[in-house]
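Asks: what follows is a predicted structure for the sequence shown.
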Amino acid sequence: MFDYDGEMRFLQGRFRAACGVRAGDRVLDVGCGGGQTTREAAADAGRGRVVGVDVSERMLEDARRRTAEAHVSYLLADAATYDFGAAAFDVCISRFGVMFFDDPVGAFANLRRALRPGGRLVAMVWQARAENEWAQVIPATIGGDAEVRDESPFSLGDPDVVRGILGSAGFGDVTFAAVRERLYYGPDVETAYENVLQLREPLALLAELAPADAERARADLRAMLAAHDSGDGVLFDSAAWIVTAE
């Protein structure tokens, strides 16, 4: 399994600090994955109720295995439409989990209903693809000039777009903090190579190549990863926003 928490190691501290979870807070973690953000929110919330929600049962099984706190629970659901109950939470957090909504205004309106009046939304989202080295170099190495079809990870990269979505969903006081940090793909080239080949976009690009071209692309990928081996891991530059709203 791809070590997503490891990839985020240089970003997570910034995100946790921005969440500002306080003792007693009721927290909803959207797109919680393996539960790292949920567990850290739970540590900050003390005995406050913390719920992680995700659409992947496999990821939630991993989260449950890693979680011992009785006040933490995990829910298999689509946060865009699930009825969490009105004013059920004080804080809604998400680390790269809110960029994929089919109806973003409706989805964020649903999350707003789940927050008490004055409650806070804190989400980390990617800036535009052009600002993220990893999102340019990896597909270009594999697919060359092949068209990249999935721009959904960067759908909230434009602050004006995000302000419009959140305003239409009923949020106010929307702010952005830029985060430029490294992404960690593994301690060595071989680990990074295996990690990259678990990601959807590289796999899709490789699948479109003829066998000989795919073999060359794999060799090019290894060489590119070796060029990004810092000695302390294979690292790429990244750019994200921490978006907060009330």
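Replies: All right, it came through fine.

Asks: please make it C-alpha for all contacts and neighbour counts, starting now.
Replies: Will do.

Asks: tell me which element the residue nearest to residue 47 when sequence neighbours are not counted is part of?
Replies: Nearest-residue entry for residue 47: residue 24, 5.9 Å, with adjacent residues in sequence omitted and distances by CA to CA, 6 or more residues apart in numbering. Under the criterion DSSP states H and E, no helix or strand holds residue 24.

Asks: which residue is nearest the centroid of this structure?
Replies: The residue lying closest to the centre of the chain (CA atoms, centre = their mean) is residue 96, at 2.1 Å.

Asks: please compare the first structure with the one that follows:
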Amino acid sequence: MQQTTNTVQVQAWNGYEGAHWAAHHDRWNTVNAGFNEPLLAAASIRPAEHVLDIGCGAGATTRLAARAATQGHAAGLDLSGPMLERARAVAAEEGIVNISFEHGDAQVHELPRAAFDVAMSRFGIMFFSDPVAAFANIASALRPGGRIAFLSAAEPEGNEWLTALAALKDILPIGGFGAVGGPGMFSLADPDDATGLLHRAGLRNVRAEHIQASGIWGRTALEAADFLLDSGPGRHLLSSVDPATQARARRRLTEDLGAHETGGAVRLRSTGWLLTATVDA
């Protein structure tokens, strides 16, 4: 990877968090799949276009972009080595050739200037230590008239996975877990802040649209609870308590998630801001 200024996130996404997402990329894609359609509709990728996917992770959205840009190209950029390794492997398995992946920090990565028609991201833009620098760098990689379509997490209370964890506050040290601010999952939860940052980065025609989607977190309440508690946030909370308390939290969460289990799946609602903008023509 080239230089980085976002060292905290580099450590996280090249450690347990990145390894977990890489190992369970199919399950995370199932969690977030409901956002794919509005994201791709906003990106409006044409066959001959070149697409930059920011925070591409294991490459699910990059592969969708590559399939839309049949005569163009899709490039994914991410901080996480483990997830990029998985992204390259899956793309090769699926025989997608108009695709590439780079390991880098979007804040400072040397992106080719005016090389892309559209930049997109599915929940990969909330982790910048300097979002204005990141957005300005991304904008510089877009051709005149180029556009962005970014998804960021919206209000914490609109995410049922988070409210399920927050309900364990009498068992686990929840504290400021899920607080708005950054860099972190809810750093762009305030739409005025998010659109203001894009304006400061020099983007135009900035809009924010509130959307929501339900994702499948497991086939059963127990499976969903285990998945939530084994992911980064859940694992962090469990690490602060003894094994007996961990078991108690797991039982309670399983009981609570039972209310969302129907038709062989646990579906939880998430919310997001669909941020769109253009660069000057």
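Replies: It's in. Nothing here was measured: the structure is a model prediction, and the numbers come from that model.

Asks: what's the lengthiest helix in the first structure aligned against in the second structure?
Replies: Criterion DSSP state H: the longest helix present in the first structure is helix 211-227. Residues 243-259 of the second structure are where helix 211-227 of the first structure lands when matched by TM-score structural alignment.

Asks: then stretch 88-99 of the first structure?
Replies: Mapping stretch 88-99 of the first structure onto the second structure (TM-score structural alignment) gives residues 115-126.

Asks: which parts of the stretch 101-250 of the second structure are strands?
Replies: Ranges of strands in the stretch 101-250 of the second structure, per DSSP state E, counting those that start in this stretch, are 116-122, 142-153, 204-218.

Asks: what is the first one packed up against?
Replies: Just to be clear, that refers to strand 116-122 of the second structure. With contacts taken as 3 or more CA pairs under 8 Å, 6 or more residues apart in numbering; DSSP states H and E, strand 116-122 of the second structure sits against helix 36-43, strand 50-54, strand 142-153.

Asks: please repeat the previous calculation with a cut-off of 10 Å.
Replies: Contact analysis of strand 116-122 of the second structure by 3 or more CA pairs under 10 Å, 6 or more residues apart in numbering; DSSP states H and E lists helix 36-43, strand 50-54, helix 60-68, strand 73-78, helix 131-140, strand 142-153, strand 265-278 as its packing neighbours.

Asks: single out the most deeply packed of the ones you listed.
Replies: strand 50-54 (a mean of 27; mean count of other CA atoms under 10 Å).

Asks: the first structure: matching residues for that one?
Replies: Counting by TM-score structural alignment, strand 50-54 of the second structure lines up with residues 26-30 of the first structure.

Asks: hmm, residue 152 and the residue nearest to the centre of the first structure touching each other?
Replies: No - assessed by CA atoms under 10 Å, residue 96 of the first structure is found out of contact with residue 152, at 11.0 Å.

Asks: can you pull the contacts of residue 149 of the first structure?
Replies: 201, 204-205 (CA atoms under 10 Å, 6 or more residues apart in numbering).

Asks: oops, could you answer that again for residue 141 of the first structure instead?
Replies: Neighbouring residues of residue 141 of the first structure by CA under 10 Å, 6+ apart: 202, 216-225.

Asks: and the residues you listed, which two are the farthest apart?
Replies: Greatest spacing in these, by CA to CA: 202 and 223 (15.3 Å).

Asks: just give me the match in the first structure for residue 213 of the second structure.
Replies: Matched by TM-score structural alignment, residue 213 of the second structure corresponds to residue 181 in the first structure.

Asks: any idea how far that match lies from residue 210 of the first structure?
Replies: 35 Å (CA to CA, to the nearest Å).

Asks: so those two - more neighbours on which side?
Replies: Higher neighbour count among residue 181 of the first structure and residue 210: residue 181, with 17 against 10, using other CA atoms under 10 Å.

Asks: for the aligned residue in the second structure for residue 202 of the first structure, which non-adjacent residue is spatially closest?
Replies: In the second structure, the residue paired with residue 202 of the first structure is residue 234, using TM-score structural alignment. Closest residue in space to residue 234 of the second structure, ignoring its immediate chain neighbours: residue 228 at 5.9 Å, by CA to CA, 6+ apart.

Asks: the one you found: neighbour count?
Replies: Residue 228 of the second structure: 21 surrounding residues under other CA under 10 Å.

Asks: now the one 10 residues further on
Replies: Residue 238 of the second structure is flanked by 20 other residues according to other CA under 10 Å.

Asks: correct me, but residue 21 of the second structure touches residue 81?
Replies: No - with contact defined as CA under 10 Å, residue 21 of the second structure and residue 81 do not form a contacting pair (11.2 Å).

Asks: what touches both of the two?
Replies: 13, 57-58.

Asks: just those: which are in helices?
Replies: Filtering these for helices - DSSP H - leaves residue 13.

Asks: pipe the shared contacts of residue 21 and residue 81 of the second structure into JSON lines and attach distance to residue 135 of the second structure per row.
Replies: Putting these into JSON lines (distance: CA to CA, whole Å) gives the following:
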{"residue": "13", "distance to residue 135 of the second structure": "20"}
{"residue": "57", "distance to residue 135 of the second structure": "18"}
{"residue": "58", "distance to residue 135 of the second structure": "21"}
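
Asks: picking up where we left off before, export the strands of the stretch 101-250 of the second structure to CSV and append columns for distance to residue 104 of the second structure.
Replies: Output for the strands of the stretch 101-250 of the second structure, formatted as CSV (distance: least, CA to CA, whole Å):
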stretch, distance to residue 104 of the second structure
strand 116-122, 15
strand 142-153, 17
strand 204-218, 26
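
Asks: before we move on, back to that, remind me what the longest helix of the first structure packs against, helices and strands.
Replies: helix 133-143, helix 189-196, helix 200-207, strand 235-245.

Asks: of all these, which one is nearest residue 163 of the first structure?
Replies: strand 235-245 (9.4 Å).
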